[in-house]
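> have a look; sequence and predicted model below, questions after that.
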Amino acid sequence: METSSRVEMILDKLYNDPANPAGFAGVNQLWTEVRKIDASIKKKDVQQYLEGHRTYTIHRPRRVHFKRSITYPSGYMTDVQCDLADFQKLSRQNNGKKYALVAIDVLSKRVFAEPVRTKKSNDMIDAFEKILARMEMHPHRIFSDKGTEFCSKEIMDFFRKKDIEKYTATFSSVKASLAERCIRNIKQRLYRFMSEKHTLKWTEVLPKIVNAINNSKCRVLGGLRPVDVSFNNAKEIREMVFWPIGKNKPRKKPRFKENDHVRMSRSKKYFSKGYLPNYSDEILQIDLVKRKLIPIDTVCVTIMVNCSKDISTLRN
């Protein structure tokens, strides 16, 4: 329903008055207050009014549920994710070891871990050498976050010599999720052990905990243990774990349409203030919407820069 000029005037008066309970508030509060004046005004009218209001749209809460492509492994030990577990506060009790390099095979969920003294390239290469020596074969690809310890020239040269493709997240906000979840699992067991034994030494017990995790049944693998996966059954495991993803799921209708007008969300750090603007002042127009089916069903949007038209409704 098109909002009439009379309704817009009422909403303007309420929303732009800081002394009013609806002043610079959200949809529900504004609707509650405007119905005291005119009960015929619908919630949809209020939403339409606010979506065309500059102040509301740039300060609108930013909900981030960005679906990313999964890591689809070629086979057993072909694709590995890695990350560093931080134990800096316990370094004095562990011979100066501040970190643990953790690597996980994407298909089998097999875990490898090695204590590391520092993030320097020589220490990291040392740890990678030990982990690669324990693997049944060198992986084809290794993925990590954008940490400098994984991106130095020495590290990249090391992987090149080993004939391993090294992939790094494009943005610092993107992490190696499998490796991070694995680190959480390791730390949970480690800290429970340390609480029970009244100790802060983790380097000696780390191999035992990693071995225990590799011998634990894994729900994703259909109840198999990571150590049960081998070159012989890798194909069956791969089909069981990865083939059903996205299968038989209804395809969602794209949220945006071509020629919709939007604002881009601002890039924020983890502890940025929630009351600051979340969206840019620049108004953009969607040029193309296309569906990407592999490896997951997602929608890609191409944006046309700088739309100077008068916009009555914006979508964030």
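Nice, thanks for sending it over. Residues are numbered from 1 along each chain as shown.
> rest of the way, CA atoms for contacts and neighbours
Fine.
> quick check: the residue nearest to Leu224 when sequence neighbours are not counted vs Cys182, distance?
Distances taken as CA to CA, 6 or more residues apart in numbering put Lys217 closest to Leu224, at 5.3 Å, once the chain neighbours are dropped. Using CA to CA, to the nearest Å, one gets 14 Å for the distance from Lys217 to Cys182.
> quick one: which of the two has more around it?
Using other CA atoms under 10 Å, the more surrounded residue of Lys217 and Cys182 is Cys182, with 23 against 15.
> any idea how far the more buried one is from Ala113?
Distance from Cys182 to Ala113, by CA to CA: 10 Å.
> can you tell me the closest non-neighbouring residue to the residue most central in space within the chain?
Centrality entry for the chain: nearest residue to the mean C-alpha point is Val174, 5.4 Å, by CA atoms, centre = their mean. Ranked by CA to CA, 6+ apart and with sequence neighbours excluded, the top spatial neighbour of Val174 is Asp145, at 6.6 Å.
> let's bring in a second one:
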Amino acid sequence: MALTEEQRGYLESIWTNVKHTAAFSGPYKLYQIVKKEGKHKIGLKGIREFLSDLEPYSLQKRVQRKFPRRHILTDSIDTIWDGDLQDVRNISKDNEGVQYILVLQDIFSRYLFTAPLKQKTATKMIEALKTIFASGRKPEVLRTDKGKEFKNRWVASFLKDEDVHQIFTENETKSNFAERSIQNLENRLHRMFTHNQSYEFLSKLQSVTDNINNTPSRPLGGITPASVTKKNVEEVRYSAYLQRNKKKSAVSKKLRNTKKDRKKPFKFKLNDKVRISHLRRLFQREYDQKWTGEIFKVTGRYRSQGLPVYKLKDFAGEPILGTFYAQELQKVRTDDNSIWKIDKILQERKRKGTVEVLVSWHQWPAKFNSWIKKSDVKEV
């Protein structure tokens, strides 16, 4: 049941009153306070809907970081590599000016490749890639984030000449395999720093990398990444992937027998209006906002590996790259009576006797700048 104007007015009066205990609280706390005061009978669902309409709440709503995601599937060695940079600028003086370490990992075998970089430029990136490819291995596909060191025409041209297809991640987790490898590498280096009482790693980087590659890997069922070759790919796939998945299925079978194996329902409908979590890093972030000020529309939805995912477009009808999990979206409600905040009045003109102003909208891209009647601009 929709909230009445009286109920909305009551909720707004206590939520925005800094002297009231309900001021700027979350849905459950607000629900408890409303229930305790007893002036209106409003359920938790109504409270949530009320708060979702308020920009100060929806922009700061807590973001869920951990949730099931789709797996990256690869069936052989050197099919897909993950790549990222480890930042070591804080100890560059101890390592001949090296500021970054290029970290690449073969997703199937978990084999790690590293190369030092003095600068985060296309030229230095190509040099590092050449060093790694000179080992005799290179991927069919290289997956990285959208950093300029990876996404530029020079690196793209080099990889094309090497017959390596380049793809970029569109979501928050970015190059998650390489990021985990960076954490592993970082842990080993810092232990070494403490033991040696020195921050020098350049002369030992390859040895540390080799040690990681010769350490039994839990995802591989105890096999070391270095022991995975094209000759034993089938054996590794069976023991490390198929057998492990079979065990997981056996463990969860009882749960499926006691609970209906239902597909996770879709949370959003087509044409729903949503904000996007800033964890996606696709858009400029203002202050400490957790969600975009700009609003988008749901244009498609489907299941991938059993998980609901969504396609979006902006208010100009342009599709947004990538797919989104429900946890990365927040539904908002707007209509013709909604108030839209103006950032600046850019120009003024008079057309057919009507004064119009060109405005930029608060937290919306410049492409949405538009002419409106000056009489429609209100002080709030």
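Ah, there it is. Model, not experiment: these values are computed from the prediction.
> superposed, how do the two chains score by TM?
Once superposed, chain against chain, the TM-score is 0.79 (TM-score structural alignment, normalised by the length of structure 1); 304 aligned residues with a CA RMSD of 3.5 Å.
> so who does the aligned partner of Thr215 of structure 2 in structure 1 touch?
For Thr215 of structure 2, the aligned residue in structure 1 is Ser216 (criterion: TM-score structural alignment). Residues in contact with Ser216 of structure 1, defined by CA atoms under 8 Å, 6 or more residues apart in numbering, are 225-226.
> can you point me to the longest strand in structure 1?
What stands out as the longest strand in structure 1, according to DSSP state E, is strand 279-292.
> mind giving me the packing neighbours of it?
Here strand 279-292 of structure 1 touches helix 54-58, strand 261-265, strand 298-304, going by 3 or more CA pairs under 8 Å, 6 or more residues apart in numbering; DSSP states H and E.
> compared with structure 2, how much does the longest one deviate?
Meaning strand 298-304 of structure 1. Using mean CA distance after the TM-score superposition for structure 1, strand 298-304 of structure 1 ends up 4.6 Å from its aligned counterpart in structure 2, as a mean over the superposed pairs.
> hmm, back to that, out of the helices and strands packed on strand 279-292 of structure 1, which gets nearest to Gly223 of structure 1?
For those, the distance to Gly223 of structure 1 is smallest for strand 298-304, at 29.4 Å, taking CA to CA.
> in the closest one, which residues are buried?
298-299, 303 (16 or more other CA atoms under 10 Å).
> closest to Gln93 of structure 1 among those?
The closest of the buried residues of strand 298-304 of structure 1 to Gln93 of structure 1 turns out to be Thr298 (CA to CA; 47.5 Å).
> would you mind measuring from the counterpart of that closest one in structure 2 to Phe296 of structure 2?
Structural correspondence for Thr298 of structure 1 with respect to structure 2 (TM-score structural alignment): Pro308. Here Pro308 of structure 2 is placed at a distance of 18 Å from Phe296 of structure 2 (CA to CA).
> tally of neighbours for Lys249 of structure 1?
Look at Lys249 of structure 1: counted by other CA under 10 Å, it has 9 neighbours.
> how about the one 5 residues further on?
Other residues within reach of Pro254 of structure 1, judged by other CA under 10 Å, total 13.
> okay, now Asn176 of structure 2: neighbour count?
What Asn176 of structure 2 shows, counting by other CA under 10 Å, is a neighbour count of 16.
> cool, Asp343 of structure 2 as well?
The burial metric for Asp343 of structure 2, expressed as a neighbour count using other CA under 10 Å, is 13.
> same thing with Cys218 of structure 1?
Burial of Cys218 of structure 1, expressed as a neighbour count using other CA under 10 Å, amounts to 15.
> now swap in Asp12 of structure 1 and tell me
With neighbours defined by other CA under 10 Å, the count for Asp12 of structure 1 comes to 15.
> same check, this time on the one 10 residues further on
The criterion is other CA under 10 Å. On that basis, Ala22 of structure 1 has 22 neighbouring residues.
> the residue nearest to it when sequence neighbours are not counted and Tyr279 of structure 1, how far apart?
Nearest-residue entry for Ala22 of structure 1: Leu30, 4.7 Å, with adjacent residues in sequence omitted and distances by CA to CA, 6+ apart. Distance of Leu30 of structure 1 to Tyr279 of structure 1, given as CA to CA: 21 Å.
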